[in-house]
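Chemist: Take a look and give me a structure for this.
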Amino acid sequence: MNAPSFPITPLLPEIRASLAAQSRLVLEAPPGAGKTTQVPLALRNEPWLEGKKIVMLEPRRIAARAAAQFMAQQLGEQVGQTVGYRIRFESRVSAATRIEVVTEGILTRLIQDDPELAGIGAILFDEFHERHLAGDLGAALALDIQHTLRLDLRIVVMSATLDGERIAQWLDAPRLSSPGRSFPVRIEYPPARTQENVEQHLVRVTRHALQSSEGDVLAFLPGRRDIARVQGMLMQSLPDDVEVVPLHGELSLAEQQLALAPADAGMRRVVLATNVAESSITLPGIHVVIDTGLAREPRFDPNSGFTRLETVNISQASADQRAGRAGRVAEGSAYRLWPQSRRLDVSRTAEIMQTELSGLALELAAWGSAQLPWLDPPPSGALSQARELLARLGALDPQQRITVLGRRMLELGATPRLGAAALRAPETLHALVADLLALMEARSPLRGESSRSDDFRARVAALHAWRDRRSATGSSHGADAGALAAIEQASKGWRQRLNLRSAASGVPDSHAVGDLLAHAFPDRIARQDENNPLRYTLANGRDARLHEQTALMGEPWLVVLDLRHEARDSLVLGAAPLDPRMLEHDYPAQFQRMRNVRWNEERGAVEAFEERRFGAIVLERRSVPVQPEDAVPALLAAIRQRGLDALPWSEHARRLRLRMQSLRAWMPELGVPDVSDAQLLATLEAWLAPYLQSKRKLDALSEDELSQALIALFDYEQRKQLDAQAPDSLTVPSGQLRRLEYTPGEPPVLAVKLQELFGLADTPCVAGGRVPVTLHLLSPAGRPIQVTQDLKGFWERTYPEVKKELKGRYPKHPWPDDPWTATPTHRAKPRGT
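Modeler: As a prediction, this is how the structure comes out:
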């Protein structure tokens, strides 16, 4: 049949010529240009294919089905003939298939199962700008194959919004661009009203758009639950000739096709969609786009070890692509429900930079190398953490090579955690395993009060109750029937993959769910605190708490499946009880006896225990004597925690440190040691540890021992220099010994009565004459008279005034007219003089 004309049609000859001449190409084309469906059809009969097929990667299942169906219609065929698709749990291909549309996980399996890609002549990466982890991995693997095994393999990267120049440099490929077919779109930023949330804002703007414009409305929301709430709000307020249709990845095939079909005659539609509607699929009749500016994307939290979907602001590229949907058939409008002043990121952050990487690490181990031609290489820290998890699950050996279990996990196709749980389960529980795989990968189907339950078994019970009764409408066990139907469909796919003929039903044993999922989350096995029934310690060493209305109260052991990391604590959102006897049987190596030495702050002493542990969970503890070799490290750790003030500093020791610090600053050529707080704390093992031997408490260290430890830092010559250049005291002209006060960074201070300095012309100095002493001149009563470093100037200019003022106040003390020749004294004048 004759193919319709698309904006990309004039560019197709140039695309064919480029791929005939070289093996890689970057193709930029806006939504609606036709790249997804027209490029594969244009390439299917190229001579370089030699009877091989084209595989096109489509990130989303909805888009994969829709693209295959549209191409098959253009050829006048059914899907599964020349054009087919493969997505998770669903395949429509045959021996005649020449164009195969696949989702990301399918492509990775094709490459891993056959690294030479026999029978495949080209791989097309559609919507590459979405930068999904599996897409980045697939592209890196395909390039690796092309460089080493298949020079003839064609690789085409296609997108509506990507950094074409950067992609072309990465691929070392030419770059072609196609115009789109679009009409002007008017952008508006209608402000929210006071106390109006985003859903209420959207409903109000939707009603306005239906009244003020023609055609259908496409509204973008972050997730399925948001869509369900807004759908209910709109259905209560819109006229009967307006149909409200959801569009997201968890819908059944029939529901997805309904959303992609045009409205019936005389009807208008409001399509409520996630970012699945940004690109790749065609929605007919859209004249208005209403955009919340939000999307739900995976974010890995290294603090909790969990990946969760978070609602985030979209990028500018996504905002532009969403708005463009309003200009496909005529002039349109786009309403953005955020302030116009908000600045969006230019493009979406690659998923590889912000998600958990255990699946990627397992794929790389199976491939045999992580040294691939990445566009953005995986972060080394996240990759190391992922490998540690895989080793704990048994998927990697100590040399980080993939094990037999690891390869079986890849074949199963579940995430590494869930794959480990499924493959370790006894065959009698495989039907329950299929349900758990489906439930763990889906959002909770529980609604209302039931949605607050932190007992994961409630979700299993709801699924089994729904399955046993086959309730087609309404809710079951406080659960959403539509959500349960989608979970059942996924469970059916897992049952097929596990070669099961029947589904689980009824109520499982109370520990069955937890015992199975413990193999997925061995690091999150948790034991109840003896003193607080709401608190638990996890095997990974972290602490968590149950909320006050928990359904798990009293359970001594849990496996924690979902956790919200918080500043002070972590809150358990989902968990299941387990039988600790299972741990003895399945994880004997995780049980260890060890000696634990620690500082008891309350007692101010080192104490020792012998502990039996499962991971970081202490199962038994008994007090044992502290060994000498154990005490010193614990004491040093306590000092580092509490600071140097925890030590018994005498006045002599404190003054000694100040002199040492001052001498180091004044005479660096002497090379005296650094005795600052930071340096002393960093070198406790060298200078203090020898004086802590045989001690259990810090207060057992005497003041004299601390002084000895400090002075031992200086060798003999440095001690001589310390006494000579930074003396503890000076002998003044009266013959008395007066103490110097040292402060690092300042000259030393000598506080002395004025009469004791008679006859002294020059200010005393330290540090070989480099640093003049600061004199605090005192009255006979010891009160300050003058602060100076210029004694000569004091005698010449200031003394006469001081004498005049103080002679009458202190008549018993000498006040000579000539202080230069007077006899210094620390006493009053003798009687009768």
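Chemist: drop to CA atoms for contacts and neighbour counts, all remaining ones
Modeler: OK.
Chemist: Strands along the stretch 351-500 of the chain, start to end?
Modeler: Listed in chain order, the strands of the stretch 351-500 of the chain (DSSP state E, counting those that start in this stretch) span residues 475-476, 479-480.
Chemist: One more, please, to line up against the first structure:
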Amino acid sequence: MTPHDAFPIASLLPDIRRSLAEHPRLVLEAPPGAGKTTQVPLALLDAPWLDRRTIVMLEPRRVAARAAAQFMAKQLGEAVGETVGYRIRFENRISAKTRIEVVTEGILTRMLQDDPMLETVGAVLFDECHERHLAGDLGLALALDVQAGLRDDLRIVAMSATLDGDRLAKVLDAPRLSSAGRSFPVRIAHFAARRDEALEHQVKRAVEHALAGHPGDVLVFLPGQREIGKVQALLADLAAAAAVDVLALHGELPVEQQSRVLQPAEDGRRRVVLATNVAESSVTLPGVRVVIDSGLAREPRYDPNSGFSRLDVVSIAQSSADQRAGRAGRVAEGWAYRLWPESQRLEPQRRPEIAQVELASLALELAAWGSDALRFIDAPPTGAMGAARDLLQRLGALDAGRAITPLGRRMLAIGTHPRLAAMLLSTDDDVETALACDVAALLEARDPLRATPGSGRSDALAARWQALAAFRGGRTPAEASRSSLQAIDAAAAQWRRRLRCTAKPPASVPAHALGDLLAHAFPDRIGHRHGSDVRRYPLANGRMAQLFDDSALIGEPWIVACDLRFEAKDAKVLRAAPVDEVRLRRDFPTRFSDRDEVRWDDGRRALVAERVQRFDGIVLDARPAGRVDPAQAAQALTDAVRTLGLDALPWRESLTQWRARVRCLCAWMPELALPDLADDALLASLDAWLKPAFAGKTRLDALSEDDLGDALKSGIDWSLRQRIDALAPTRIVVPSGMERKIEYAYDAAIDAPQPPVLAVKLQELFGLADTPHVADGRVAVVLHLLSPGGKPLQITRDLRSFWERTYPEVKKEMKGRYPKHPWPDDPWSATATHRAKPRGT
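Modeler: Presented below is the predicted three-dimensional model:
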């Protein structure tokens, strides 16, 4: 058993206990090797405030969760599942005796949703907060909400090696403690790639260099399983010749293989461990003296233009690079080789997933929680949350008011992405449920098919399922990976157990069977063949998708796409399945419609009335209809403006000025509570202010300037309009007795009003000492002082200063040029005029 004081964090443990006795939250910073993951939970077990309740520690990765629980149990001289246990997806190692539960992120969220009081839990520890996974951020936000509203005695600890501790401490309103680490010096070098050299070959050279020049084991960080496989194949000969073990470490490995990597080699052989960023933190790899870092990771990214998420290979953050390098200095002096140019600059910190992934799961969790007013480290983006809620409505998880439905609650209990949950719950037939479990396992897994020379990969989901069915029958197709199919088969079995499905998966299915289920997961990506191009498919979400020339799906009337790649024109269908229209009409009857519609035809600049048959956003048939319905016409014209923009309306100068005056007064005098007349606000509220003005009209140009003015001003009552005219007058009487125009402007680029401008001949202001003001004296008018010929002489907001300092020079220059106009020595007392001097004077 390893004593507590063998770890650098030991000296800080009394401070941690003391802080949590006095304050319910704590931010703990401790570098890799300090022992925070395994020593802090054990140190808190006998805390008086815990009162024999459970400590729950969130560990983002399954490998790390198992390893942490096993290490703590070993320290106590027990087996996992006694005092210390763990819960991860499809695996539960806890008992009635368990007081420290190490859980992964999704498990913690379920615990909070199922029992917000957490009556048996005294503390929740969030390890590796810097990884900023979506589920981890949500779990922290939910725990903070529970603490604030239900359990003020609940302790929350946020722990990490590389987080922005000061910022997080401010967000949590928590004390911050920092621990020293245990590390030896690590020499860092950049191992340059050769010209046009693939990553796997650069890694091979770096590994050979490390084995030849340094002692100890080598840890190689690679983006994902695919790259690990390539490097492993290249190192096969080296491993045999040099008696070196080449081992993989990633989240998809069986437990036994993961455990082998985390243990030292019994025979003393050197090891090369090829790992994803699972090895960045929380797990200890004994014997590592050299780190080779590709500087890459495979992370989810969300494209807001397409609405699709995908895993991209991206450059890591500097904080991750530092943490990876530190792995070489855990047992002795080490070396870190970075496979990117020294001149390349990395982002300081990892970007949070909440800012770059699809948010349907988060939106469903918040709907179930009943509030989205939570304390997130970074708030979810508004646009992504709107798109997520739209999807959940399509899936039936949210109602029209965006409240969670009974189906939505059942989907949440499934514990997977809402798309897959909707599919798994879409049928009551046991055999279909077993097939749905297969489809879910296929969608969650990496593609089991390899690309074949000359033909690439099939885009048919059916080809994957048929390979799975063949594997179950004892035959693995040549183009398929046996290990991948084995993992998919195991995952499908887990899903059947989860759903209590006793039926065996079928050995064969009709052509449309997969697509009929998949349509419930991707109702927005159901597509119908284009009338003039058999490769193009309008989708239910209004987008367009296209098959590849060699697609196995060409000719199918209906498809559903589960994998799309966004491109500038059409999305490319990477994987899909055919759908039976009869089944679509049975499962989605409300999505089919047959009704008269009126739309704006931009080419003809007119409304078109049609009898339209639709499936969701797909037009199946459209034929000319009769007379245009007035209500539909008003809506169609309003929608046309929404598409064409506000410039399509008949703005006259006086109305443009009125709008600018209102916008300026909004900024100058917010207490007036005037409506927002910015472009975005007007476009968002077209139905409220513009649509009534189109009543009885069938053409866009039938809207007159007066109609537009009445519509724009409709939200402001008469008395407030009078105040606008008084506070921001369009004209002002100058000392000459003439009325002169004031121009107003609002700069949308900087979202700020510009000073009002009064252009007036200098002679008309004789006798006026101070600059005129508007907005109840708050805003000075900018005076554009003009010559008798109307040319600019001076621009000023300080008339008094102009008369005192600048006027004598202007008078000297202008008197000879305009001798017929007055240029008095004393402009303060001179009579203002808009005319030349009378003859003879």
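Chemist: that older thread, turn the strands of the stretch 351-500 of the first structure into JSON lines, columns for mean neighbour count and distance to P445 of the first structure.
Modeler: Putting these into JSON lines (neighbours: other C-alpha atoms under 10 Å; distance: least, C-alpha to C-alpha, whole Å) gives the following:
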{"stretch": "strand 475-476", "mean neighbour count": "20", "distance to P445 of the first structure": "10"}
{"stretch": "strand 479-480", "mean neighbour count": "22", "distance to P445 of the first structure": "5"}
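Chemist: Can you tell me which of those is nearest to P13 of the first structure?
Modeler: With C-alpha to C-alpha as the measure, strand 479-480 is the member of those nearest P13 of the first structure (50.9 Å).
Chemist: so how far does that closest one sit from its counterpart in the second structure?
Modeler: Compared with the second structure after the fit, strand 479-480 of the first structure shows a mean deviation of 1.2 Å (mean C-alpha distance after the TM-score superposition for the first structure).
Chemist: and for that strand, what are the contacting residues?
Modeler: P445, L446, R447, S450, A462, G474 (C-alpha atoms under 8 Å, 6 or more residues apart in numbering).
Chemist: quick one: contacts for the residue nearest to the spatial centre of the first structure?
Modeler: Most central in the first structure under C-alpha atoms, centre = their mean is D301, positioned 3.4 Å from the mean C-alpha point. D301 of the first structure is in contact with T307, R308, counting by C-alpha under 8 Å, 6+ apart.
Chemist: repeat for the one 10 residues further on
Modeler: Contacts for T311 of the first structure (C-alpha under 8 Å, 6+ apart) come out as P222, L294, A295, R296, E297.
Chemist: Identify the residue of the second structure aligned to it.
Modeler: When the second structure is aligned by TM-score structural alignment, T311 of the first structure is paired with V313.
Chemist: average gap between the strand or helix carrying that match and the first structure?
Modeler: Assigned by DSSP states H and E, V313 of the second structure belongs to strand 308-315. On superposition with the first structure, the mean distance recorded for strand 308-315 of the second structure (mean C-alpha distance after the TM-score superposition for the first structure) is 1.1 Å.
Chemist: Going along the chain from that strand, find the next helix or strand for me.
Modeler: Per DSSP H and E, the helix or strand that comes after strand 308-315 of the second structure is helix 318-326.
Chemist: Spit out the contact partners of A631 of the first structure.
Modeler: V597, V606, Q693, S694, K695, R696.
Chemist: Distance check, L199 of the second structure against I292 of the second structure.
Modeler: Look at L199 of the second structure and I292 of the second structure: by C-alpha to C-alpha, to the nearest Å, they are 12 Å apart.
Chemist: In contact with whatever residue of the second structure lines up with P416 of the first structure: list those residues for me.
Modeler: Here P416 of the first structure is matched to P418 in the second structure, going by TM-score structural alignment. Neighbouring residues of P418 of the second structure by C-alpha under 8 Å, 6+ apart: A360, S361, L364, L392, L395, M411, L412, A521.
Chemist: thinking again about what came up before, is it possible to get a markdown table of the strands of the stretch 351-500 of the first structure that adds distance to N45 of the first structure?
Modeler: Formatted as a markdown table, those follow (distance: least, C-alpha to C-alpha, whole Å):
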| stretch | distance to N45 of the first structure |
| --- | --- |
| strand 475-476 | 52 |
| strand 479-480 | 48 |
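Chemist: of those, which approaches P284 of the first structure most closely?
Modeler: P284 of the first structure lies closest to strand 479-480 among these, at 29.6 Å (C-alpha to C-alpha).
Chemist: Which part of the second structure matches the closest one?
Modeler: Against the second structure, strand 479-480 of the first structure falls on residues 480-481 (TM-score structural alignment).
Chemist: go on, stretch 184-195 of the first structure?
Modeler: So stretch 184-195 of the first structure sits over residues 185-196 in the second structure, by TM-score structural alignment.
Chemist: what about V626 of the first structure, neighbour count?
Modeler: Close neighbours of V626 of the first structure, defined as other C-alpha atoms under 10 Å, add up to 18.
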